[in-house]
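**Student:** the sequence and its predicted three-dimensional model are supplied below.
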Amino acid sequence: MTDAQTKQSRLQPGDTAPAFTLPDADGKPVSLADHLGRKVIVYFYPAALTPGCTKQACDFTDNLDLLAGAGYDVIGISPDKPEKLGKFREKEHLKVTLLADTEKEVLTAYGAFGEKSLYGKTVVGVIRSTVIVDEQGKVERALYNVKATGHVAKLLRDLAV
């Protein structure tokens, strides 16, 4: 995958957010369409039970009531299997909806999978990203290569929540 391909697949404000239905930590299907009428923060992370991803998931959980009060639902998507997401949720007492994209189709559709730089090397993997979808299913913001730490606080400021 070239840089041009990676950049082309990134979503832009105004794009229709790609539809998806993925299993949650209990194996139950969850669709983006289930959230029409509410804003949705869809965030993509590399792996459950790793330090950065845990920090990010805990930050979203800690601010979930605040975000929900402002009209936002939060969905975290990773390539992990539902069973691992269940362990992640239990161990960290997470309240955000965690979805399993083991085939990486949704990650790819959202531009959150591809070449990235990791410790100076170019690797292919999950690009930590956050996409904010409006009530009509359109992309409001698409943020790529976000930091695990401090990202939720910055998001709260940017969204004026």
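**Tutor:** Now that the structure is in, tell me what you want to look at. Since the model is a prediction, treat every value here as computed from it, not as a measurement.

**Student:** only C-alpha atoms for contact and neighbour calcs from this point on.
**Tutor:** Noted.

**Student:** quick one, what contacts the closest residue to residue 83 other than its chain neighbours?
**Tutor:** Excluding the flanking residues, the one nearest residue 83 by CA to CA, 6 or more residues apart in numbering is residue 25, at 6.3 Å. Contacts of residue 25 were listed using CA atoms under 8 Å, 6 or more residues apart in numbering, and they are 82-86, 89, 97-100.

**Student:** drop anything exposed from the residues you listed.
**Tutor:** 82, 85-86, 89, 97-100 (16 or more other CA atoms under 10 Å).

**Student:** on that earlier part again, closest one of the contacts of residue 25 to residue 74?
**Tutor:** Nearest to residue 74 among these: residue 97, at 6.5 Å, using CA to CA.

**Student:** these two touch, right, that closest one and residue 24?
**Tutor:** Yes. Counting by CA atoms under 8 Å, residue 97 touches residue 24, with 7.0 Å between them.

**Student:** okay, one more to line up with it:
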Amino acid sequence: MTIAPGAQAPSFSLPATDGRQLTLDGLNGRKVVLYFYPKDDTSGCTLEAQNFQALRQDFAAADTEIVGVSPDSLKSHDKFRTKYGLDFTLASDEAKTMLEAYGVWVEKSMYGRKYMGVERTTVLIGRDGKIVRIWSKVKVPGHAEEVLAATKALD
């Protein structure tokens, strides 16, 4: 399935770090930044998480929930959050159903070897559950600031 701005965001239900089952319906009425990342505690993913964390209060002031999603386990997410002092939700999609629904579980290539992995992508969902904007193949520097600006422009 291909997602696009203006379309209804695919629904999901995932275990999350704050002990709850995270669902799209449960986030309804708020703006949501879903950022998909490959792996906990790797350099690019750590920097991206730290950048979102640094702007956490600004996102909260814009009534926007930040949710990081990767195929890592909740145990891995908990260690990652503790190590870097992250206080936003990380959701675990070990089955990769949500990653596939959002089109971010893709074939990648490194040193000529092909493998399946997460393409670093951010999806901004409006209060109505519709996709507002998609950033594909994200480059981390300056990205969290760009997402925050787009979030603030929504209201």
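**Tutor:** Received it, and whenever you're ready, just let me know what you need. Just so you know, these numbers come straight off a predicted model, no measurement behind them.

**Student:** now what about the TM-score between them?
**Tutor:** The TM-score (TM-score structural alignment, normalised by the length of the second structure) is 0.90; 153 aligned residues with a CA RMSD of 1.7 Å.

**Student:** before we move on, the earlier item: quick one: map the residue nearest to residue 83 of the first structure onto the second structure.
**Tutor:** The alignment partner of residue 25 of the first structure in the second structure, by TM-score structural alignment, is residue 17.

**Student:** list the buried ones in stretch 65-82 of the first structure?
**Tutor:** Here stretch 65-82 of the first structure shows 67, 72-82 as buried, counting by 16+ other CA under 10 Å.

**Student:** and that stretch, which stretch of the second structure?
**Tutor:** So stretch 65-82 of the first structure sits over residues 57-74 in the second structure, by TM-score structural alignment.

**Student:** what's the offset of that stretch from the middle of its chain?
**Tutor:** Distance, stretch centre to chain centre, for stretch 57-74 of the second structure: 7 Å (CA atoms, centre = their mean, to the nearest Å).

**Student:** name the surrounding residues that touch it.
**Tutor:** 15-17, 30-40, 49, 52, 56, 88-96, 99, 118, 148, 151-152.

**Student:** could you do stretch 86-99 of the first structure as well?
**Tutor:** So stretch 86-99 of the first structure is in contact with 22-26, 30, 48-49, 54, 57-58, 60-61, 64, 74-78, 82, 85, going by CA under 8 Å, 6+ apart.

**Student:** what residues are up against the spatially most central residue of the second structure?
**Tutor:** Computing the C-alpha centroid of the second structure and ranking residues by CA atoms, centre = their mean puts residue 35 first, at 1.8 Å. Counting by CA under 8 Å, 6+ apart, residue 35 of the second structure touches 66-69, 120-123.

**Student:** can you check residue 102 of the second structure too?
**Tutor:** 1-3, 10.

**Student:** and for residue 106 of the second structure?
**Tutor:** So residue 106 of the second structure contacts 116-119 (CA under 8 Å, 6+ apart).

**Student:** try residue 27 of the second structure
**Tutor:** Per CA under 8 Å, 6+ apart, neighbours of residue 27 of the second structure: none.
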